[in-house]
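Peer 1: no sequence for this one, just the structure:
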């Protein structure tokens, strides 16, 4: 059983190393990158403020926004809203640990306004993407 046991130990060591590296990569990926994956299209704006940031993506005539906290993991009050000019805002608000949103609006060629808050601090864009 000497060589058979050594082969098993090698495979266990390799499996443990692979799982460890995968875990480290999951932690090392920035929260912003994980949140951005929830919005399709290309990132066109990042609005930063003291407690977080709002990520704005555009694809075709659609605009998508997500608010992410600067320090994720603890539930806190967050919100994100997106509004095409002439339309009503689409809002996601509540107590979240990792992100508020995504919210998507069809803007076509109209201007869009986005806003995000984390723990009472906020950032707004004004009319953009006109």
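Peer 2: That came through, no problem. Note that the coordinates shown come from a computational prediction; the quantities given were computed from them, not determined experimentally.

Peer 1: every contact and neighbour count from this point should use C-alpha atoms.
Peer 2: Fine.

Peer 1: for the residue nearest the centre of the chain, what are its contacts?
Peer 2: For the chain, the residue nearest the mean C-alpha position is residue 35 (1.4 Å; CA atoms, centre = their mean). Going by CA atoms under 8 Å, 6 or more residues apart in numbering, residue 35 touches 66, 68, 99.

Peer 1: another one to put next to it:
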């Protein structure tokens, strides 16, 4: 084999490895991994409901929340909201396929209210201290 043939084989091998790596990243993932990629910090709570779940993360006085849909598919109305005590809520709502959010709010040491919905079903955390 001459040097150009070896380079072609090496280039083909690198291309195959790159393609397989990209396909593994683009494939269907789990909901927890997707939420962790969207929000930084440690997971403090999950609020499940019949059509999805809200994942709540906390880091240095900030709270991040994401609403994940159970069954992915066509667009559906989804929302997620984080509201610190005596503050305006951070909201993300609209027609989404996979998730609503992330939304982040500074809570410091205050109580927080987290809500999320997918379609006609929703969940509400109540005022909680994280």
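Peer 2: Looks like it arrived, so ask away. Predicted, not measured: the structure shown is a model, and the values here were computed from it.

Peer 1: does the residue nearest to the centre of the first structure sit in a helix, a strand or a coil?
Peer 2: With DSSP: H, G, I helix; E, B strand; the rest coil as the basis, residue 35 of the first structure sits in helix.

Peer 1: separation between the residue in the second structure that it lines up against and residue 69 of the second structure?
Peer 2: In the second structure, residue 35 of the first structure lines up with residue 35, judged by TM-score structural alignment. Using CA to CA, to the nearest Å, residue 35 of the second structure is found at 11 Å from residue 69 of the second structure.

Peer 1: next one: residue 36 of the second structure
Peer 2: Residue 36 of the second structure is 15 Å from residue 69 of the second structure, by CA to CA.

Peer 1: mind listing the strands for the first structure?
Peer 2: With DSSP state E as the criterion, the first structure has strands at 42-49, 52-59, 62-69, 76-84, 90-96, 100-106, 112-118, 121-124.

Peer 1: pick the most buried one from the ones you listed.
Peer 2: Across these, averaging neighbours per residue (mean count of other CA atoms under 10 Å) puts strand 62-69 on top, at a mean of 28.

Peer 1: and the angle from that one to strand 42-49?
Peer 2: Angle of strand 62-69 of the first structure versus strand 42-49, following axes from the mean of the first three to the mean of the last three CA atoms, to 10 degrees, is 40 degrees.

Peer 1: how far off strand 90-96 does strand 62-69 of the first structure point, in degrees?
Peer 2: 20 degrees.

Peer 1: ok so, going back, for the contacts of residue 35 of the first structure, which ones persist in the second structure?
Peer 2: For these, the aligned pairs still in contact in the second structure (both residues aligned by TM-score structural alignment, their matches' CA atoms under 8 Å) are 66, 68.

Peer 1: got TSV for the contacts of residue 35 of the first structure, with distance to residue 40 of the first structure too?
Peer 2: Output for the contacts of residue 35 of the first structure, formatted as TSV (distance: CA to CA, whole Å):
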residue	distance to residue 40 of the first structure
66	11
68	16
99	16
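
Peer 1: ok, the contacts of residue 35 of the first structure vs residue 28 of the first structure, which is closest?
Peer 2: Taking CA to CA as the measure, residue 28 of the first structure lies nearest residue 68 of those, at 16.1 Å.

Peer 1: roughly how far apart are the closest one and residue 125 of the first structure?
Peer 2: Taking CA to CA, one finds residue 68 of the first structure at 16 Å from residue 125 of the first structure.

Peer 1: didn't residue 50 of the first structure look like it was pressed against residue 123?
Peer 2: No. Residue 50 of the first structure lies out of contact with residue 123 (CA atoms under 8 Å); the separation is 9.1 Å.
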